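S.K.: Dropping a prediction and its sequence here:
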Amino acid sequence: MYGRLLQQAFLQSRKYFSTEISSKSRCLPCEGIGKTLEREQVQQLLDKVQGWKVSPDNKQIFKNLELPDFMSAIRYFQQIADVAEAEGHHPDLHLTGYNKVRIDLSTHALKGLTENDFIMAMKIDSLGR
């Protein structure tokens, strides 16, 4: 109970949007608490992540990649999975063909984009392929 109250208090204190995030930032648990980013905020953060695009409904960001082969894609997914577990923020991962990867990020609990999605995008971008 106290953990949830502290979390709510922390999220309430985070009233101001910040573009001061990096791959060293940590994802904050939201559990359905908080609000999604406005379109203008998404555009500001999108400038910080190379190759990511926003969906037309402004509810997710995604990136398409082509890796050398099937096993490279699987190893890359494992690296992403390790980061996602550590952060408690999980992308949707898609593999088509044998080497075409798509990564979708969205804050599922809020059905939209939050700073967590951009933190994860930065962390994913910092991984070796």
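M.R.: Okay, I see it. Residues are numbered from 1 along each chain as shown.
S.K.: contacts, neighbours, all on C-alpha from now
M.R.: Fine.
S.K.: List of residues touching stretch 87-107?
M.R.: With contacts defined as CA atoms under 8 Å, 6 or more residues apart in numbering, stretch 87-107 is touched by 26-27, 29, 59-70, 72-73, 77, 81, 84, 112-114, 116-117, 120-121.
S.K.: Below is structure B, check it against A:
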Amino acid sequence: MDYASKTCAPCQPGTPPMDAAAVDAALGTLGGWEAREARTRIYRQYRFKDFAEAMRFVNALAEVAEAEGHHPDFAVHWNTVDVTLWTHKAGGLTENDFIVAAKLDRLPAAAAARR
């Protein structure tokens, strides 16, 4: 499935999280992401040449998150950005998490090209 071509749908309280099999299948469409916390979160670390490039990625990440209405947790280090996604209202992972992950995966190459 091409998650990057999809758009996040608003979640309502009570939205069920994906089960483990669905999480594993969705992870198979992404590269570099791993399931964490009993498959209730997905995580990826992005590496850059320096802090400025990492911050360009964070700014692009913020634009994606706002456009999708789905906001990851992230931590910025000198040349890395750690990203964790999950759907709070569902208490686990939903399709929205994989949509945002797929869209973020398109950003590092774009950020690096702006050097």
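M.R.: Done, it's in. Everything quoted here is computed from the prediction, not taken from an experiment.
S.K.: Report the TM-score for the pair.
M.R.: Remark: TM-score between the superposed chains equals 0.89 [TM-score structural alignment, normalised by the length of the second structure]; 109 aligned residues with a CA RMSD of 1.2 Å.
S.K.: that older thread, show me the contacts of stretch 87-107 of the first structure that map onto helices.
M.R.: The members of the contacts of stretch 87-107 of the first structure that map onto helices under DSSP state H are 70, 72, 73, 77, 81, 84, 116, 117, 120, 121.
S.K.: The residues you listed: which two are farthest apart?
M.R.: Greatest spatial distance in these: 70 and 116, 28.5 Å, computed using CA to CA.
S.K.: So those two - more neighbours on which side?
M.R.: residue 116 (22 against 16; other CA atoms under 10 Å).
S.K.: Quick check, the more buried one in contact with residue 23.
M.R.: No - if you go by CA atoms under 8 Å, residue 116 of the first structure and residue 23 don't touch, sitting 10.6 Å apart.
S.K.: From the centroid of the first structure, which residue is nearest?
M.R.: The centroid of the first structure falls nearest to residue 117 when counting by CA atoms, centre = their mean (2.4 Å).
S.K.: ok, now which ones touch that residue?
M.R.: 61, 89, 105, 106, 107.
S.K.: Take these and keep only those in strands.
M.R.: 61, 105 (DSSP state E).
S.K.: of all the contacts of residue 117 of the first structure, which comes closest to residue 13 of the first structure?
M.R.: residue 107 (19.6 Å).
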